[in-house]
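**Student:** I need the structure of the sequence given here:
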Amino acid sequence: MSQPSTSITYLTFQGVFKAISHIFFREIKTTDIQNVPASGPCIFIVGPHANQFVDGVVYMSVNPRPSYALMAAVSYDKPLIGHVGKILNAIPVVRPQDIVNVGTGKIKYDPVNQPLQLQGQDTKFMEEIGTRDFIVFGRNYKVHVSKVLSDTLLEITHSIQVDQQVVGDDYVPFKIAPHVDQTAVYDEVYNYLNRNECVTIFPEGGSHDRSEMLPLKAGFAVMALGAAAANPALDIKIVPVGLNYFHPDRFRSRAVVSFGQPMTIDKADVAKYKLGGKDKREAVTKLLDQSDEAFKTVTVNAPDYDTLMVVQAARRLYVPKSNAKPSIEQVVKLNRHFVSLWAKLKGDPSLEAIVKKVKYYNNMLTFFGIRDYQVDKLNITPVKAAYQLIKRITKLVAMAGLGAPALISNLPLIWITSYISKKKQKQALAGSSVKIAGKDVLATWKVIVAAFAAPALYGVYALFYLAYLLKHKPNLSLNAKLTRAGLIWAIQPILHYLLMRLGDTGLDIYKSIKPLFLAIRNPEAGEIIRSMRKDLSKDITEFINLHAPELGIDGNGSSSSSVAPSTTSSSSNHSSANITQVSRSNSDTNLMDQRNSTSSSTSFLEASFSTTTDDMPESYLVSSRDESFLEYSSTDELNESKYHVESIVLNEEDGGDEQSSALSQI
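**Tutor:** I've put the predicted structure just below:
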């Protein structure tokens, strides 16, 4: 088996992945890449897994250390993805959830009177279930079978907490996830680590589109501790890698890949792991907790979408002392720090006030159809706005004239990628209990479909040109005609890429037009929005600077120390959005004075929003719907023990088969 560090094939695929990444994404940045160990055994844990196979493409394109990736067997067996995995020597893993079966009959679980037993009704436990299988029921409640007593009674390894309102006292349907022996997988991982190679794992176990990371699975921790226990000379490093997308499913969006500080495995934990039983579970749990905290330094882990929207708004309103526009890397770090601040100050009554202010501001922008970054463009006279509007529309028309042929010729490609990706989105959502809308598969299928459809479409156009030459250019030789048609086929991707870059510029110009319309149509409304933003920005900036030492940042929003942001656990209960505390300053009074002086505009705005002002901050006379952009409560799918560590050690006398149970959590 070839080693990726010296494999030309690996480097070739890495180059291809870089090309794919930079076509789909407008910008990809990396932060702290110096944290990647230059040599020695290493396990990269990558998350959040928000973009299915595109995650692997982006990660591999920027990681300077080649590595072997663990890959779900169902993906490994797919025609295209699996073939790439085989070429890159990926390690296939059979996941129990991929071979789950529907059980015969129904079951009932009584956590009070019979916490270690499951009762069946019309079931065939003896025929369908074996020791170490998983039983899944309700909203993804999962128990581990320790012994099958009869066709209607079995024992489980440990009790779980269930919501009786969900499960009830009645018998419910169930599914069976068979036990899978993963010894060969562990042996292969150990071999790579012993050769000072790297292994990559997505420890959430599957892709999703949630705003927070799923609970980390125990597999990678058992691998690291097991390898260190088997070879004490190994100095294994665990490196957290954060994939931060601004719009993961959107073509020409942006991404930041952050590499965290390498973690060294404690020798004391390795010794405890060797003891087995409770000590082994404690060692694994400790490493998982450390990894969970490490992920918080490289990811933005908001508890829900509403909180994430408020966090991003607060970050945009924050002004660093340098007054410099933050880079894309700094934007991700600021989002991370603001989520940390939300966690520290959660429950403070003053937080609710600033949350309302930010939401009112966001909703006002939505009402007028502009974005936050466009507000500064409202500081312009109607005459200048009209001049700029004419100038930019002229540029836009010229660019549209250049780009229209490319757009029209690519309409079939756009349609088919959109159609198939949305179809796959529906299928993925139907087969998952943790996805919100199934958006994590969109980018993957857009890339896969385009990879085949684009060359085929350009080939069709080349054939049309060849047909034209055959009919209208009889003096040309056949070789000349074929050569010209081939050149037409080859030049189209290059031409369309250049026009795509031109389209990026045109899109920026288009986005600047809306605020110019508002500045011409209603300059007073623009002034009120700018005043609101200025005052809100001042309050947020003062508060962030006040709490900068707690967050480990300086006044410019950059990390001032190695202190890791302390956020809520990825498996904690989710609450409604509270983001950042702002002192009630004189800016409230100033804004009131400004609005009193522009009463006509205020009346217009108040009439535009048919809501009362009884519960809003006194500085805000303008309100709109105070609702979440996307609401969902904490799900019951993730309500079992934090990392399922209790199921790692089933039976010590079985000698190492506990690895299979742990790997089933990968």
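**Student:** Only C-alpha atoms from now on, for both contacts and neighbour counts.
**Tutor:** Fine.
**Student:** mind listing what's buried in the longest helix along the chain?
**Tutor:** Within the chain, and with DSSP state H defining each element, the longest helix by residue count is helix 478-511. Buried residues in helix 478-511, counting neighbours by 16 or more other C-alpha atoms under 10 Å, are found at 481-482, 484-486, 488-489, 492, 496, 499-500, 503, 506, 509.
**Student:** Second input sequence below; structure requested for side-by-side comparison:
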Amino acid sequence: MDSSQRLTYDTAILFWRVITQIFFREITPRGGSNIPRDGPVIFVGAPHNNQFLDLILNVQVYQETGRHVQFLMAAHSMKRRWIGFFARLMACIPVTRAQDEAKPGKGRISLSPDDPFVVVGHGTQFLKDLKPRMHIMLPKSLNAATAEVAEVISDTRVRLKKEFEERFDSVTEYKVLPVVDQSDMYHHVYKCLQSGGSIGIFPEGGSHDRTDLLPLKAGVSIMALGAMADDPGVKVKIVPVGLNYFHAHKFRSRAVVEFGTPLDVPEKYVEMFKQGGAQKREAVTKFLDLIYDGLKTVTVRAPDYETLMLIQAVRRLYQPPGQHLTLDQVVDLNRKLLVAYGKYKEKPRVQALQNDVLKYNSLLRNLGLRDHQVPRAQKSGWRTLGLLLYRIVLLLFWTILALPGTVLSSPILVIAKIISRKKAKEALAASTVKIAGRDVLATWKVLIALGLTPVLFLFYSIVATVMVTRANAPFKWKVLTPFATLVGLPIMNYASLKFGEAGMDVVKSLPPLIVALIPGQNRSLEKLRAMRANLAERVADLVDDLGPEVIDDFDESRIITPRTRSYGDLSSIAGLRQRKTDGAADDEGNYTDSVSKHLSI
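**Tutor:** Purely as a prediction, here's the structure:
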């Protein structure tokens, strides 16, 4: 980058930092010391769960080191007006993807019953529409499987290089994927790396909302190996970056950005890459496996949503009441528990504990409680009633303070919610990997807010000016009103945001008080507390027994020590750092601030 580009990037990253700090309640960096301060670096981010907001990776790298990261971005995304505008400000490199250029094929196709490598056309014109190295893509109902064309035999017969991963017996529609020339993109990447710059990439390809990583695309491996093969003096490092969110698509959620240990590119793979052919493909594949292993150390990967919920429940049981882990410690503990569960889930002892944890969660839902509220849930009495009334009054107080900004910004909130849900449905319909399209919600909420907020504030300033004019106010007030409105509204909205958060913290503390006042619920609360105590002890025993088999330095690296694991023991936890906000984790991975901590049950 030249000086003007660097200035533009600095301005854009400052703006993006403000936006992300408004959207997220907290972004916690971890492992910032792992970021190389100089030399060529490729930052590999995953999972790609929050579409364009995943570019918080840029912000964290800039804050830690001042480095400028040029991210690769789909060319069709950069063609969008506002996304493309900001992407160019941050020097993103466009990548043309074959699937974005796909066109419906003429006629229909089926597989030859005699040879799975031969595609038979029905009303097709393969000689005109297809060429070797192009790809044929099946419809979404067949997982959009693709296969490369090796030879066009006739208008109705094509031989594939490899057979489709998804077998099909009937005649079906198809799409044609062109051969994409990526030489210009690789030229920009090599130039950046050879000048000691930084490249960012999400190697899964498109964004998704799954709990596990998608298979990685080979591009990141080719970039590193190609840059070093092209210039022997270049020593590229790969930094795996885990993007771990707590409710990624929700406003004022939290995130942990974890930087892993930098990976060196093995010289033997560079030499294999130079040889081309099968050796080159093998080098790309093997180095991609190393990158995947690096990402596994910084991401929380679960095979499905149910398993992730189970692990989070076990983590909460393993954490003693009253002791509050930081966000990055929560992520680390979740990851370690997932590794252990994947290894020992077939053991009878683990399965028995799993069944009992699920029963405990079911009882929690029936009572409308969260796990962190159980240890201190009180028996009903005048004190409980008084505390409930006090908190309701406090909630009204915070609500009144938050009301002006909430009312004024409500058009933005409503429109953003409606449009983002519509965009999520569209994204889901066009994707084969998304589950509910939640990965695009946050991006669209931010984009809509960015577009509507200036318009709405300008409208309010005009209305205020008209009202002052009709009231025959002094001339200076007529002049100052629009400026005061445009300055005051953002401040009022931010204040309302903070007041609203305090109110929500109070709301979260009400359920156990209400439950305690319901006649006959005391017995259920006692049962729940006893069940939690029993599960907490069993989880702690299981972790102590199996932990050393999963983690070599288990005793040295553990977050929670045996001495503090007891349900009733609220002494210290080894390695904990006191959060500046005195925050406390609840059962969903959210945190209450210092206000609700002092009000907690």
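**Student:** quick one: TM-score?
**Tutor:** Once superposed, chain against chain, the TM-score is 0.88 (TM-score structural alignment, normalised by the length of structure 2); 551 aligned residues with a C-alpha RMSD of 2.0 Å.
**Student:** picking up where we left off before, chain center to the longest helix of structure 1: distance?
**Tutor:** Averaged C-alpha coordinates place helix 478-511 of structure 1 at 32 Å from its chain's average position (C-alpha atoms, centre = their mean, to the nearest Å).
**Student:** and it, what other elements does it pack with?
**Tutor:** Identification of packing neighbours for helix 478-511 of structure 1 by 3 or more C-alpha pairs under 8 Å, 6 or more residues apart in numbering; DSSP states H and E yields helix 382-409, helix 442-472.
**Student:** Identify the residues contacting whichever helix or strand comes after it?
**Tutor:** The first helix or strand that comes after helix 478-511 of structure 1 along the chain, using DSSP states H and E, is helix 513-521. Applying C-alpha atoms under 8 Å, 6 or more residues apart in numbering, the set of residues contacting helix 513-521 of structure 1 from outside is 368-370, 374-375, 377-383, 385-386, 388-389, 392-393, 525-526.
**Student:** Try it again at 6 Å.
**Tutor:** For helix 513-521 of structure 1, the external contacting residues (C-alpha atoms under 6 Å, 6 or more residues apart in numbering) are 378, 382, 385.
**Student:** Out of these, which end up buried?
**Tutor:** Looking at the contacts of helix 513-521 of structure 1 with 16+ other C-alpha under 10 Å, the buried ones turn out to be 378, 382, 385.
**Student:** quick one: which of these is nearest to Lys272 of structure 1?
**Tutor:** Comparing these against Lys272 of structure 1 with C-alpha to C-alpha picks out Leu378 as the nearest, at 63.4 Å.
**Student:** Have a look at how far, on average, stretch 410-427 of structure 2 is from structure 1.
**Tutor:** Superposed on structure 1, stretch 410-427 of structure 2 shows a mean distance of 1.1 Å to its aligned residues (mean C-alpha distance after the TM-score superposition for structure 1).
**Student:** Now that stretch: buried residues?
**Tutor:** Neighbour counts using 16+ other C-alpha under 10 Å place 412-413, 416-417, 420-421, 423-425, 427 of stretch 410-427 of structure 2 among the buried residues.
**Student:** ok, back up a step: ok, of the buried residues of helix 478-511 of structure 1, which one's closest to Ala450 of structure 1?
**Tutor:** Ranked by distance to Ala450 of structure 1 (C-alpha to C-alpha), the buried residues of helix 478-511 of structure 1 are led by His496 at 13.1 Å.
**Student:** which position in structure 2 aligns with that closest one?
**Tutor:** His496 of structure 1 maps onto Asn493 in structure 2 when the alignment is built from TM-score structural alignment.
**Student:** ok now do the closest residue in space to its match that isn't next to it in sequence, which residues does it touch?
**Tutor:** Nearest non-adjacent residue to Asn493 of structure 2, counting by C-alpha to C-alpha, 6 or more residues apart in numbering: Gly405, 4.5 Å away. For Gly405 of structure 2, the contacting residues are 492-493, 496, taking C-alpha under 6 Å, 6+ apart as the criterion.
**Student:** can you check Lys142 of structure 1 too?
**Tutor:** Shown in contact with Lys142 of structure 1 (C-alpha under 6 Å, 6+ apart): 135-136.
**Student:** That one matches what in structure 2?
**Tutor:** So Lys142 of structure 1 corresponds to Thr146, using TM-score structural alignment.
**Student:** any idea how far its match lies from Arg133 of structure 2?
**Tutor:** 12 Å (C-alpha to C-alpha, to the nearest Å).
**Student:** and for stretch 474-490 of structure 2, what are the contacting residues?
**Tutor:** Identification of contacts with stretch 474-490 of structure 2 by C-alpha under 6 Å, 6+ apart yields 461, 465.
**Student:** repeat that with 10 Å
**Tutor:** 404-405, 408-409, 453-454, 457-472, 491-492, 495-496 (C-alpha atoms under 10 Å, 6 or more residues apart in numbering).
**Student:** Would you mind confirming that Ile416 of structure 1 makes contact with Ile448?
**Tutor:** No. Taking C-alpha atoms under 10 Å as the contact criterion, Ile416 of structure 1 and Ile448 are not neighbours in contact, 11.3 Å apart.
**Student:** coming back round to it: what do Thr146 and Arg133 of structure 2 both touch?
**Tutor:** Counting by C-alpha under 10 Å, 6+ apart, the contacts common to Thr146 of structure 2 and Arg133 are Leu177.
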